[in-house]
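1. Got a predicted structure here, sequence first:
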Amino acid sequence: MAHGSDKTIRAEQIEQVEVTSWPGFGQKAKRHFTRWWWLHVLVFCVCFLITTLCLIYIGMPKIAQSGVDGSTMEFTDLQFLDPAPGFLTITQNAVLHSSSIFTPTLDPFKASLYLVTNDIFEPIPVTSLAIPRAHVLHPTSNISIVGQRVAIADLGQLTDFATQVLTLENVTTALTGKTKLHEGYLPVVDVHYNSSTTYQTLNGLKGFNITEVKLNLTAPDGEPNLHGSIYFPNPSVLTVALGNVTLSLATKVSGVVGNATLLNLTITPGNNTFPMAATLDQAKALASTDANGFMDVSITGTSVIYNGQHITYYEKALASNVLSLKLNVRQILADSE
């Protein structure tokens, strides 16, 4: 009997040990979270706050700058008016293209206008422009500068710019500056604006022609004796006020054979036609005429005067673009009778 009792006692002890064994991981976790739930909520909130702040104060500036860098500008109207030796009046209307989902507002800022040649920024800006406050929408928004009088920062750069505008098919310029970006209730971000734009220009005045030419054989010496119209297309959105322009007329045989004057010349988009008055040395012109009655003429800009002042940057640009034209002298004489 004693042996049986001992076995029963040991069995009860084993059952008791099994019943009082350590709880599993799930039970431990449940007990832990039940007791310390508030601590976990606090840790989660702190981590969420840190992540959010990092996104706002570290990620947001990068996102904002990336959005600005990804935007492009397309000019719809670009006017250079009222030229002076040290100043220009600029009107600029443009469409701003943005692929960003954000619609930020940029504070007004001062931007430097650079000429970009072969993707290389020139070392000195042409001028500076006051860019107005702009609300950037997706995918497009408008930005305008109207009648802004600007000082020429570097005459050499403006001369190079004017020369490229006159002689090339396209030109590239860039606006650069620093401003502040606002996006809703997010912190204000400092951004660097740097936008290059390539646009059509005057393309060397291709299509240039002189029409309706008549010669006044009885005009007094020194007075205009040749009249007609100068025509050329302007494929760009550019408007350029030049003023009174003098052109030199020359041939290989006789050299300079005369000069032509265009008064109050302003080039506008589309087809341009201007009245011309010229003083022609008839003897030299006839000596330069071939057997078929044609004269090959080289036409070069020599003087640009606006409000009584020489505009040297336009004079140098015109001098760099020599135009060639074949005039039918026999036909001109026949039309002049």
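-> Cool, the structure landed.

2. CA atoms for contacts and neighbours, from now on please.
-> Noted.

3. How about the contacts made by residue 251?
-> By C-alpha atoms under 8 Å, 6 or more residues apart in numbering, residue 251 lies in contact with 257, 288, 295, 296, 297, 298.

4. State the distance from the fourth one to residue 322.
-> Between residue 296 and residue 322 the distance, using C-alpha to C-alpha, to the nearest Å, works out to 13 Å.

5. A further structure is provided below for comparison with the first:
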Amino acid sequence: MATQPTTTTTTTTTPPTTTGPQGPVANAAGTRPENVLDDASSLNDGVHEKGAPVGLSKREKAKQHFRRFWWAYVLALVIFLAIFLPILFKVIIPAIIRNVVKDQELPVRGGALNFTAPTHLNMSMDTMLDTPLGVKIDSVPLNLYQPPADPEHDDTDVKGPFLRLQMPDQHVNGETKIHAPEQVVQVLNQTQITAWFNEFFDKELVDLHIKANDMSVHLGALDYKVDMDKTVKVPGLNYLKGFGVIDMKFSIPAEPSGRNLRGHLLIPNAGVIALGMGNVSFNIMAGDVNLGLVRLYDFDLRPGNNTPAFDGEFYFDQLIPNLPAILDSQRSALAEGVVELHAKGNSTINYGRHIPYIEGVLNIKRVPMRIPVTTLLVDLMEALVSHGDGNGNGTSSQGVPLLDHLGDVLGNRTLFEQMLSHWDSTGGGGDDAKGSASGGKKSSSLTRSVRRSMHTNILKLGLRRLRSKF
């Protein structure tokens, strides 16, 4: 294999020359080529810096923008505040306050109604307000209405309020207890207050419509006027459920005052409002037959169970004439071993004056009460025999025969005299002369026999009562 000849080329760099008037000359000061390249690089760098300057950051651009157009932003802010602030203070905040007032539940947590007169009463009330911000509420009258029968047609303004309660100044911040102290309140509408008390007596919860016009609310230095229009729930009496007789005692014969009945009642108040009733009287009804009258004195019906003492008259003389009607009204109750009577309002008097808006409610109610038959009979029999002279003669301390008492109280003494006469005439088994001769001894013997029989029956009833308890 033949070998190619190698050729070596030598390159000679000739320094650049310039042509002068006397011919070509070398670069001045004997400048080297690398120095020429350095100068060219420096020239190129200078040209690049002038053509593409370094950019500003976003923050610097924003500052520069605001420095140029600050007046435009200030003008826009002034225009915005001029539009927004009136809307805030005249539209938004009042709307918020109205919604806060509208959302208030105003729960009635306590209070008192003292029925002092036909045209006015003493009233106090405890409730609660809840606000997200601290506000001051000026004193304002609360108008109390009977709620409209049809919620879609509010006729409260036409009927008018039946009471007006003044609420004092309040500082409210969060959940705040509100107390309206006792004050004299005029009865503005007798018909409406009677209708409301009728529902208050019957129901466990009763509606009460409350209105307050132009209520002043202060939020700091800002003042607002708002209206309150609320229907709240008030715990009622629930028809005095649980009403009954705790104990009673008959007096035979009656006391000089005419009273022959005393004892204690159980009267529950399921609500939270205390009622100052005054002197209250009830008729004792068995069906449609009036069997007596019960009186309570200076009676306050406080929340919870009340056990007032009572006195009155039991109309024994109405038992015999009305016995069929009484037994017919007690048919289902007697099957359960009880007597069912009803208390019907008779009168409500306070400070010597009738209270019409309470009498208009109580006088149409029939509150049931059940008394065990054994309890009633034992109390009656104890009354009949308690006046014996202790010598077995069956006479009272005044010397009046026991059966004469029974005949007097039942209003049919002639009937008992005929029964005694019949037993006297048949008990001897002889002719009239013999019967007449021994009449005194037979009458005395019969009286003692009846008395012993009564004591035996009372003992049996007492033993049955004890056995029923255990």
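-> Here it is on my side, so go on. Computed from a predicted model, the values in this text were never measured in an experiment.

6. TM value for the aligned chains?
-> The TM-score (TM-score structural alignment, normalised by the length of the first structure) is 0.83; 308 aligned residues with a C-alpha RMSD of 2.7 Å.

7. returning to what we had before: of residue 296 and residue 322 of the first structure, give the one with the bigger neighbour count.
-> residue 296 (19 against 14; other C-alpha atoms under 10 Å).

8. Please confirm that residue 179 of the first structure is located within a strand.
-> Yes. According to DSSP: H, G, I helix; E, B strand; the rest coil, residue 179 of the first structure belongs to a strand.

9. quick one: it and residue 105 touch, right?
-> No. When contacts are counted by C-alpha atoms under 8 Å, residue 179 of the first structure is not listed as touching residue 105 (10.2 Å).

10. on that earlier part again, overlap between the contacts of residue 251 of the first structure and the second structure?
-> Of the contacts of residue 251 of the first structure, the ones still in contact in the second structure (both residues aligned by TM-score structural alignment, their matches' C-alpha atoms under 8 Å) are 257, 288, 296, 297, 298.

11. mind listing what the second one touches?
-> Okay, so that is residue 288 of the first structure. With C-alpha under 8 Å, 6+ apart, residue 288 of the first structure has these contacts: 251, 252, 253, 254, 295, 296.

12. ok, the fifth one - contacts?
-> Pointing back at residue 295 of the first structure there. 251, 285, 288, 289, 326, 327, 328, 329.

13. counterpart of residue 208 of the first structure in the second structure?
-> Following TM-score structural alignment, the counterpart assigned to residue 208 of the first structure within the second structure is residue 243.

14. name the element the closest residue to its match other than its chain neighbours belongs to?
-> Using C-alpha to C-alpha, 6 or more residues apart in numbering and skipping residues adjacent in sequence, the residue nearest residue 243 of the second structure is residue 267, 5.0 Å away. Secondary structure from DSSP states H and E places residue 267 of the second structure in strand 261-269.

15. Trace residue 258 of the first structure over to the second structure, please.
-> In the second structure, the residue paired with residue 258 of the first structure according to TM-score structural alignment is residue 292.

16. Helix or strand: which one has its match?
-> strand 289-301.

17. which parts of that strand are buried?
-> Within strand 289-301 of the second structure, the residues that count as buried by 16 or more other C-alpha atoms under 10 Å are 289, 290, 291, 292, 293, 294, 295, 296, 297, 299, 300, 301.

18. So which of the residues you listed is the closest to residue 98 of the second structure?
-> Top of the list for closeness to residue 98 of the second structure, among those and by C-alpha to C-alpha, is residue 301 at 37.5 Å.

19. and the closest one, what pairs with it in the first structure?
-> Residue 301 of the second structure maps onto residue 267 in the first structure, by TM-score structural alignment.

20. Now do the contacts for that match.
-> 234, 238, 239, 240, 241, 242.

21. aligned partner of residue 84 of the first structure in the second structure?
-> For residue 84 of the first structure, the residue aligned by TM-score structural alignment is residue 117.

22. For that match, which residues are in contact?
-> Applying C-alpha under 8 Å, 6+ apart, the residues contacting residue 117 of the second structure are 350, 351, 353, 354, 355.

23. Distance of it relative to residue 100 of the second structure?
-> Taken as C-alpha to C-alpha, the span from residue 117 of the second structure to residue 100 of the second structure is 38 Å.

24. residue ranges of the helices in the stretch 151-300 of the second structure, please?
-> Under the criterion DSSP state H, counting those that start in this stretch, helices of the stretch 151-300 of the second structure are mapped to 156-159, 190-202.

25. Single out the most deeply packed of those helices.
-> helix 190-202 (a mean of 18; mean count of other C-alpha atoms under 10 Å).

26. what angle separates it from strand 261-269?
-> Put simply, helix 190-202 of the second structure runs at 90 degrees to strand 261-269, going by axes from the mean of the first three to the mean of the last three C-alpha atoms, to 10 degrees.

27. what's the mean gap between helix 190-202 of the second structure and the aligned bit of the first structure?
-> Taking mean C-alpha distance after the TM-score superposition for the first structure, the mean distance separating helix 190-202 of the second structure from the aligned residues in the first structure is 1.2 Å.

28. Can you give the contact residues for that helix?
-> For helix 190-202 of the second structure, using C-alpha under 8 Å, 6+ apart, the contacting residues are 145-146, 159, 161-163, 187, 206, 235-240, 357-358, 360-361.

29. what range in the first structure does that helix sit on?
-> Helix 190-202 of the second structure covers residues 155-167 of the first structure once aligned (TM-score structural alignment).

30. and the aligned residue in the second structure for residue 217 of the first structure, how many residues sit next to it?
-> Aligned counterpart of residue 217 of the first structure in the second structure: residue 252 (TM-score structural alignment). If you count neighbours by other C-alpha under 10 Å, residue 252 of the second structure ends up with 23.

31. do the same with residue 59 of the first structure
-> Quick note: residue 59 of the first structure (other C-alpha under 10 Å) scores 12 neighbours.

32. re earlier: now, which of the contacts of residue 251 of the first structure lie within helices?
-> Among those, none falls in helices (DSSP state H).

33. And the strands in the stretch 51-200 of the first structure?
-> 72-84, 87-97, 105-106, 109-117, 120-121, 127-131, 134-135, 140-151, 170-182, 189-200 (DSSP state E, counting those that start in this stretch).

34. Just give me how far the fifth one sits from the chain centre.
-> Centroid separation for strand 120-121 of the first structure versus its chain: 14 Å, with C-alpha atoms, centre = their mean, to the nearest Å.
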